[in-house]
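A.B. asks: Sequence isn't available, so here's the structure alone:
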């Protein structure tokens, strides 16, 4: 098959000494980021993205994606040993992982978590390998109306399928569109919302915003909450690893089901956190003795870790094939691709084959390397938590400031970073999601461009978005998903009214 040949070429790119070194460095940095509460894959990539500006795009994306894989692995360490989720999707892992550690089974829990994460990621990468080229080939038929419909579907998914308030998701999204409109209009060349400021003429830089929203705001929240690390010691021997590996094949059906749930939630895009909770809930409901969950069941570690890794990896499929990110981390990576002069979407598979298949090959090799590193170095990574958090916070704040300044070598960007750090802190305290804002900021210009091009083609008629079955079907689906919270609420009220007379 053509995909296998292209994948082999991708391995040739990844196996270059420079890229291998960056892969290992990315995995190590990612695990450290995952271990430290207050950070995460999206935060780490946003903070470290300026360091990759001098690298070739292939090398840069390999390092950044490996930071993401490492963060996914690292989140399990603090969840199991310290009962502190290093990542939001690691919360479900604490339910059974920490009880296992308290029972002296920390090595078994860690081995199960890392191996399950590897299996979930491998399942998602295989899916990307064979499905992404087909989706990209189909998307080559898209015109401006179809691309606008896909963008609307992505935005609607964050509104209709979000766990929190749909109105808050919509408000955050509108704020992202507002920020994306600042600067010069790409069609008419006129200035918008610059208010006479020379610095705002170039627009509000995506990277400066995400460094503030993700990096700085998380540190502020962590400082406010206060962190103390007390937990079990990490001991992993080859005997424990091999003994755990003998048990894992018995749970192949659980791993397969969790992988499917994770991939679906990653592509939808619902995200790794809902995927881990859903997978854990399904595993508990289908178990013979669900009461034992939460008391140290290995299935309670396998299910969320497999689903979280599958979701986190599969979220890159719509980003590569359609240019629509499936998660906040994918949105940050998308912004990086645009900054390197690459246009994510179906043409990427035609014009940048080395880049695409080098990235996919790095997913295979990066997860293998990540599994080896975390199994061999868990005690060292856990020891990072002995460093006082005040020192860690100061280092992270310094890296954030350097990263923001590096984007345009402008002091004004550091001020913007501080402003958006406070905005991100307030949004988190008020339970406003950051992902819709970031998505709208990244895709705002492309969405506006597709919308205006569509209206020019149709001489101002919005019927162009329903002119054929493909565009009309996507728009109808988007409207249905966006209106799902209202529909479900109306159905709930109707049922309650029906039950009242019977009572």
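C.D. replies: Noted; the coordinates are in hand. Worth saying up front: this structure is predicted, and the values here are computed from it rather than measured. Numbers count the residues shown, from 1 in each chain.

A.B. asks: Please make it C-alpha for all contacts and neighbour counts, starting now.
C.D. replies: Will do.

A.B. asks: For the stretch 51-200 of the chain, which segments are assigned as strands?
C.D. replies: Using DSSP state E, counting those that start in this stretch, the strands of the stretch 51-200 of the chain run over 183-184, 191-192.

A.B. asks: Out of these, which one sits most buried?
C.D. replies: Mean neighbours per residue, mean count of other Cα atoms under 10 Å, is largest over the strands of the stretch 51-200 of the chain for strand 183-184, with a mean of 20.

A.B. asks: got another, please set it beside the one above:
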């Protein structure tokens, strides 16, 4: 009951004209930030952070957090309409969202993405509201072994649960790990695979790679297949929105599973990227018709969007309660708190109740207003598909180039984006999946750092991954998923043998 009282107090702090205006401004800016490939929530918050230094802390954090919520919603727009992930965690949304748009179901896919984003975020906010003390204590148990076990679980789920040929998944993962190793080794400080290039010292930025792999390669494929002469027709009505909402009870298990995965990986923190891929793979695993995934199944939009947004929201909990940022955006907000003279941690909930509960109240209101805003503007985004692709393709190409350049203000990244576009085109032609490559490129360096720190701490003893119940459970689950195809085939062989014995 105390949480309810504090939450109501937070709403009284939030419900003023100036803070509501800042919230709306933040949401609109965030949607545009999410739509522009390469910019994304963390960069958008970082760019606009200096504008808030003259504001009071509550107004500033409300505006910045609403930019984040808007970017979370907006990241799905280009993923579904043009197969260009607006955010790295939107990659999994393209698997079924873009095929739905090709089938003339763009409005349905967008509505599904926005609705599941809202559900995932609200579940995470409820978790923050009522379980903050116990969740904060759980997060303190995570060290390098636990972090590596979470990353291992994500990689193994791709190999074990993926429907593509296993050797192609492994090749894609291996290439991603190789690319992730370019640049300066964060543990030893030595340079790796830079070949004397100063541009490669900072490594390969995953947003640049994602824009090329998915955006540029899709333009090349569309031009080759001569599908670019006219855009896909799309119509939108309130009936479409209501029809999508009517299907939600049918997918209640997927929504609950994805929300749980997202909250777990957001708090630990595994991150929204890992959550989106894991949510998608788990939904595919539990589906009766697995072959329909990747061909325009609405459940393939619900699962990654719910997981990603639950993770993105839950990442704010360890930042507020412990001062440990669970995501890039949370790290930027952490810096803002310190500039405003606030020290994140358990005492923040005691010394600055108005600030903390005003922020939590803005999470509720910002997501509700954000959902209404994007749902009502779906016709604008869906109407883009009516424009002939021959006219829109140059705009997409320029947008991709601007996004790639904006990541680090480097022309080299534009050329790198084009190179990844060719690589993505070749992979698609040869039938190699791009998702494992992207996942390894994004999480490979983090997994390597966690593994090496673990080995340094344990003296090279691999038994450290079973040194306690938490890390042991995660590691064992990862290995089970890795060898799940062998386990399944062995079980089927035993059942066939038992059947032959019974008939004999």
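C.D. replies: Yep, it's here. None of the values given here were measured: they were computed from a predicted structure.

A.B. asks: Nearest to residue 243 of structure 1 among the strands of the stretch 51-200 of structure 1 would be which one?
C.D. replies: Closest to residue 243 of structure 1 of the strands of the stretch 51-200 of structure 1, according to Cα to Cα: strand 183-184, at 59.4 Å.

A.B. asks: And the closest one, how far out from the chain middle?
C.D. replies: Here strand 183-184 of structure 1 shows a centroid-to-chain-centroid distance of 29 Å under the convention Cα atoms, centre = their mean, to the nearest Å.

A.B. asks: same check, this time on stretch 145-161 of structure 2
C.D. replies: The answer for stretch 145-161 of structure 2 is 16 Å, by Cα atoms, centre = their mean.

A.B. asks: average distance between that stretch and structure 1?
C.D. replies: The superposed stretch 145-161 of structure 2 is, by mean Cα distance after the TM-score superposition for structure 1, a mean 2.3 Å from where its aligned residues fall in structure 1.

A.B. asks: got the contact list for that stretch?
C.D. replies: Outside of stretch 145-161 of structure 2, the residues within contact range by Cα atoms under 8 Å, 6 or more residues apart in numbering are 166, 169-170, 268-270, 274, 277-278, 281-282, 285, 436, 439-440, 443, 447-448, 450-451, 454, 464-465, 470-471, 474-475, 477-479, 481-485.

A.B. asks: ok so, going back, dump the strands of the stretch 51-200 of structure 1 into TSV; add distance to residue 359 of structure 1 as well.
C.D. replies: TSV is the format used below for those (distance: least, Cα to Cα, whole Å):
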stretch	distance to residue 359 of structure 1
strand 183-184	32
strand 191-192	37
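
A.B. asks: Around residue 31 of structure 2, how many other residues sit close by?
C.D. replies: Residues near residue 31 of structure 2, counting by other Cα atoms under 10 Å, number 27.

A.B. asks: And for residue 35 of structure 1?
C.D. replies: For residue 35 of structure 1, the count of nearby residues is 30 (other Cα under 10 Å).

A.B. asks: Hmm, it is touching residue 75, no?
C.D. replies: Yes. Judged on Cα atoms under 8 Å, residue 35 of structure 1 makes contact with residue 75 at a distance of 5.5 Å.

A.B. asks: and residue 380 of structure 1, how many neighbours?
C.D. replies: Per other Cα under 10 Å, the neighbour tally for residue 380 of structure 1 reads 12.

A.B. asks: Now whatever helix or strand it lives in: buried residues?
C.D. replies: Element membership of residue 380 of structure 1, judged by DSSP states H and E, is helix 353-383. For helix 353-383 of structure 1, a neighbour-count test (16 or more other Cα atoms under 10 Å) marks 353-367, 369-371, 373-375, 378, 381-382 as buried.

A.B. asks: so how many other residues sit close to residue 37 of structure 2?
C.D. replies: 30.

A.B. asks: mind listing what residue 170 of structure 2 touches?
C.D. replies: Residue 170 of structure 2 makes contact with residue 159, according to Cα under 8 Å, 6+ apart.
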